[in-house]
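S.K.: quick one: sequence plus predicted model below, questions after.
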Amino acid sequence: MPGIKPHSKRLLDPTSSQRWVAHLDDHVNSLAWSPDGRWLAVASVSGPITIFSGSTGQVAHTLTGHGFGTCELGWNANGSVLASVGQDGKVKLWNPQTGEERCSLPGGGAWVEHLAWNHQGNLLATAAGRKLRLWDAVEGKLLREYPDHRSTIADIGWKPASNVLTSAAYGSLTFWSIDKDEPLERFEWKGSILTMAWSPDGKHIATGDQDATVHFWIFQSGEDLQMWGYPTKVRELSWNSTGRYLATGGSQTATVWDCSGKGPAGSKPIELEGHANLITALAFQHKGSLIATASNEGKVIFWNVERPRRPLVQADFGSGISQLSWSPDDQYVAIGTEGGLVTVCTPPRGK
């Protein structure tokens, strides 16, 4: 069971403070803020899900989660449903007010690894192996099972402010309608995709790849380019709120590309140097120019991407950082570690 230690000593400098700390029994595998920032849902790799008060760290509910492990969490748009998927092959919908399991649905494979809500919050997409399924999350009803992918689905997501569902697998990005089985479009590329991220305006989509590259498409035209030179595979991507900057991991340095104007081709990226080990998580705030980067030596660093020469503040949490997420209003940052620590901090002012 998690233990709570609210308002413990500050780990960050005077411009930023730790609000509360909790300790889970295992590696923090996923965390997700409710849309209003009231709750923070956290899953440990062994399966249990804890719903904390975002402001105080008090435990509202402890959910059984998934046998063998919970893979991912996500809230619908109004925060009335928390969805989870896991290694028991199930998709589960929870009532966050009561902590009750609303329904348990078959994900189509032994492991269900990914989920994604549409922007209205009434449709939930899930991925298990090569299977992509679409659910009516109000009734817990399967609406559609798309044709099997040619390889394991690495990531899924919705084009911003639309009902275009996107799936990433070896060799391609595929775009799907909610109304038919056939793809709307496919961007082909011979490579293994690990993660993908839409720009907030829906104009660009980027992937982090197994071959230590970042691939970048202009959605309207299908034109693409590639950024290389990373020392290892790229699993971390984050766009800022305007879609100008794309931050990437794949190194002990966070690399930020300027995608404005003609895009990043031929441009020199911003390099945020401060970590001794590989980046494991990074995230821009929802609005503004701050970005938080984290690494497997346990360090979290805050930067202003408009003034990137030196960090605003940094802290060492003693265990590799596995999860990092800004609250919806950017007032807090939630951090999860490989050792089971969960903490919520107030970020520095972006000066």
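M.R.: Now that the structure is in, tell me what you want to look at.
S.K.: contacts, neighbours, all on C-alpha from now
M.R.: Noted.
S.K.: which ones are touching R310?
M.R.: W303 (CA atoms under 8 Å, 6 or more residues apart in numbering).
S.K.: ok, for W135, nearest residue in space, not its chain neighbours?
M.R.: Once flanking residues are discounted, W135 sits nearest to L142: 4.6 Å by CA to CA, 6 or more residues apart in numbering.
S.K.: next, that neighbour: secondary structure please.
M.R.: Assigned by DSSP: H, G, I helix; E, B strand; the rest coil, the conformation of L142 is strand.
S.K.: ok, it touching L132?
M.R.: No - assessed by CA atoms under 8 Å, L142 is found out of contact with L132, at 11.1 Å.
S.K.: thinking again about what came up before, where's the residue nearest to W135 relative to G109, distance?
M.R.: Using CA to CA, to the nearest Å, one obtains 15 Å as the distance from L142 to G109.
S.K.: re earlier: so L142 and L132 - more neighbours on which side?
M.R.: L132 (23 against 16; other CA atoms under 10 Å).
S.K.: quick one, strands of the stretch 1-150 of the chain?
M.R.: Taking DSSP state E, counting those that start in this stretch as the criterion, the stretch 1-150 of the chain contains strands spanning 3-6, 17-23, 28-33, 39-44, 49-53, 59-63, 70-75, 82-86, 90-95, 100-106, 114-117, 123-128, 131-136, 141-145.
S.K.: between those, which one is nearest to A265?
M.R.: strand 114-117 (30.2 Å; CA to CA).
S.K.: which other helices and strands contact the closest one?
M.R.: strand 70-75, strand 82-86, strand 123-128, strand 153-158 (3 or more CA pairs under 8 Å, 6 or more residues apart in numbering; DSSP states H and E).
S.K.: looking at these, which is buried most?
M.R.: strand 82-86 (a mean of 26; mean count of other CA atoms under 10 Å).
S.K.: putting a second one here so we can go through both:
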Amino acid sequence: MSDPSQEEDDDLAINEDEVVRVIELDDGEKDFHDSDENEDDDDNEMDTDEAAAAAPTQDDSVLTFSGHRDSSVICVRIHPVNPEIVVTGGQDDRAFVWSSRDGSVILECTGHTDTVNSVGFSHDGALVATADMKGLIKVWRVDTGAEVWSFEADEVEWIQWHQAAPVLLAGTRDGQVWMWKIPSGDLKTFVGYGPGASCGKFLPDGKHACVGYEDGTLKIWDLKSNQAVCSVSGHDGHKDSVFCLDHNNSGSLILSGSGDMTAKVTNVATGKVVSTLTCQQSTEEDSVESVAFSKTHDYAVTGTLGGSLEIWDLPSKSVRHKCDHPHGIVKIVWSPKGSSFYTSCLDGNIRQFDSRNGQLLNTWQGHSAEILDFDVSSDESILVTASDDSSSKVFSLAAQTT
């Protein structure tokens, strides 16, 4: 696809060897979740015979947002500056910006005609973007609620804001990656080659982005030249779709997780895979659903659809600790402040672990269905979830174990 922009703005350039400890959380039978969101809206009601999460015995949340009514809440993000502002998107074709303090709606992001599957705030929180599965992307001013920009792409898989500029990146099912300056709409494209762009992230230098594709390829794009500075595929690459990505603090390393049950560590400067971490597989349908680099140690964490969570020591490429979950792991988020990390599980619970010893520090309950997404505020005061039970819940982290 050609780039419709006539001018380029420089501002746009912007083998498991050893297990030390195994922690069993539940001996119950594992259940698996079909993450394909292309279901008809009439299928919103969850089949209770197949649901991984049962009715919770307690609700540890401090607030429940139910604005999406009888539809799954697909995605959630917390404002980067003010944790009292949250955005959620749902299967009801709607997105809401709302208050985590009292649940009141600040802004309803209207105009979508399909599931809103990706949302996010700009680096300063001035703008909020919402994207749906048909490919419509909209950007709104948070303070006034005014829509300032929109674009129609093809089946958007994900969107992400640049960490220091009003620049938005998006990947689509047809493999295109788009980048816009907002609100001017100045555009650059990173041309696809067929397989979908399944996940992507800006790198910390602000000048490159890493994108994972459905055929297992990993590409690092130069944002100024529109060229791929390296591409990892074939013998060294993943043998199945890349589902998740993370980078270390400096951006020198990329960690990617795949349906081939491996997580690969790639050196950004050389484009070489320096480690292949083979994760524990529970069933033929298993996959690596989330990966995360430690903020404080040479550790990485991988979580699978089969419920296997492994804390890896990167220098030795060995498993330090195993912290298996009773059902599939959806997402891992590292603590903004320390050595712990959080996980969401298809049993509807949030958990916090200490990466140094694998100890389970906290468990938060409250959902009656799978947690599909969650986010942790930048000051680590709250955690907000998005669930298949049609709700988004706010959990206080103030009294957590450190």
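M.R.: Yep, that arrived. Predicted, not measured: the structure shown is a model, and the values here were computed from it.
S.K.: TM between them?
M.R.: After superposition, the two chains reach a TM-score (TM-score structural alignment, normalised by the length of structure 1) of 0.87; 330 aligned residues with a CA RMSD of 2.1 Å.
S.K.: for the residue positioned nearest the centre of structure 2, list the residues it contacts.
M.R.: Centroid-nearest residue in structure 2: K331, 6.7 Å away (criterion: CA atoms, centre = their mean). Taking CA under 8 Å, 6+ apart as the criterion, K331 of structure 2 is in contact with E289, S290, V291, G303, T343, S344, C345, D373, F374.
S.K.: alignment lookup: it to structure 1.
M.R.: In structure 1, the residue paired with K331 of structure 2 is A281, using TM-score structural alignment.
S.K.: nearest to P328 of structure 1, out of the strands of the stretch 1-150 of structure 1?
M.R.: Comparing these by CA to CA, strand 28-33 comes nearest, at 7.2 Å.
S.K.: against structure 2, where does the closest one fall?
M.R.: Counting by TM-score structural alignment, strand 28-33 of structure 1 corresponds to 73-78 in structure 2.
S.K.: gap between the counterpart of S241 of structure 1 in structure 2 and G358 of structure 2?
M.R.: In structure 2, the residue paired with S241 of structure 1 according to TM-score structural alignment is K295. Distance of K295 of structure 2 to G358 of structure 2, given as CA to CA: 16 Å.
S.K.: now check structure 1 for the residue matching K207 of structure 2.
M.R.: Residue pairing (TM-score structural alignment): K207 of structure 2 is matched to N163 of structure 1.
S.K.: so its match: helix, strand or coil?
M.R.: Applying three-state DSSP: N163 of structure 1 is coil.
S.K.: so what's the residue count around it?
M.R.: 17.
S.K.: how about the contacts made by it?
M.R.: With CA under 8 Å, 6+ apart, N163 of structure 1 has these contacts: N118, H119, S177, I178.
S.K.: re the thing from before, adding distance to T346 of structure 1, write the strands of the stretch 1-150 of structure 1 out as JSON lines.
M.R.: Putting the strands of the stretch 1-150 of structure 1 into JSON lines (distance: least, CA to CA, whole Å) gives the following:
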{"stretch": "strand 3-6", "distance to T346 of structure 1": "13"}
{"stretch": "strand 17-23", "distance to T346 of structure 1": "5"}
{"stretch": "strand 28-33", "distance to T346 of structure 1": "15"}
{"stretch": "strand 39-44", "distance to T346 of structure 1": "15"}
{"stretch": "strand 49-53", "distance to T346 of structure 1": "15"}
{"stretch": "strand 59-63", "distance to T346 of structure 1": "19"}
{"stretch": "strand 70-75", "distance to T346 of structure 1": "22"}
{"stretch": "strand 82-86", "distance to T346 of structure 1": "25"}
{"stretch": "strand 90-95", "distance to T346 of structure 1": "28"}
{"stretch": "strand 100-106", "distance to T346 of structure 1": "31"}
{"stretch": "strand 114-117", "distance to T346 of structure 1": "27"}
{"stretch": "strand 123-128", "distance to T346 of structure 1": "31"}
{"stretch": "strand 131-136", "distance to T346 of structure 1": "36"}
{"stretch": "strand 141-145", "distance to T346 of structure 1": "40"}
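S.K.: out of those, which gets nearest to E338 of structure 1?
M.R.: So among the strands of the stretch 1-150 of structure 1, strand 28-33 is nearest, using CA to CA, at 5.9 Å.
S.K.: returning to that earlier point: out of the helices and strands packed on strand 114-117 of structure 1, which gets nearest to R186 of structure 1?
M.R.: Closest to R186 of structure 1 of those is strand 153-158 (CA to CA; 13.8 Å).
S.K.: list the contacts of that closest one.
M.R.: 114-119, 125-132, 164-170, 193-197.
S.K.: which residue packs closest to S199 of structure 1, ignoring adjacent ones?
M.R.: With CA to CA, 6+ apart, the residue lying closest to S199 of structure 1 is G243, at 5.2 Å.
S.K.: number of nearby residues for that neighbour?
M.R.: 18.
S.K.: what about it, helix or strand, and which?
M.R.: In the assignment (DSSP states H and E), G243 of structure 1 maps to no helix and no strand.
S.K.: what's it in contact with, if anything?
M.R.: S199, P200, D201, C259, S260.
S.K.: can you find the partner of K268 of structure 1 in structure 2?
M.R.: In structure 2, K268 of structure 1 lands on V319 (TM-score structural alignment).
S.K.: report the secondary structure state of its match.
M.R.: strand.
S.K.: now do it against V22 of structure 2, distance only.
M.R.: 10 Å.
S.K.: which one's more surrounded, the two?
M.R.: Using other CA under 10 Å as the criterion, V319 of structure 2 and V22 rank with V319 on top: 24 against 15.
S.K.: ok, the more buried one touching S308?
M.R.: No - using CA under 8 Å, V319 of structure 2 makes no contact with S308, being 11.9 Å away.
S.K.: which one of K295 and G358 of structure 2 is surrounded by more residues?
M.R.: Each of K295 of structure 2 and G358 has its neighbours counted (other CA under 10 Å); G358 has more, 21 against 18.
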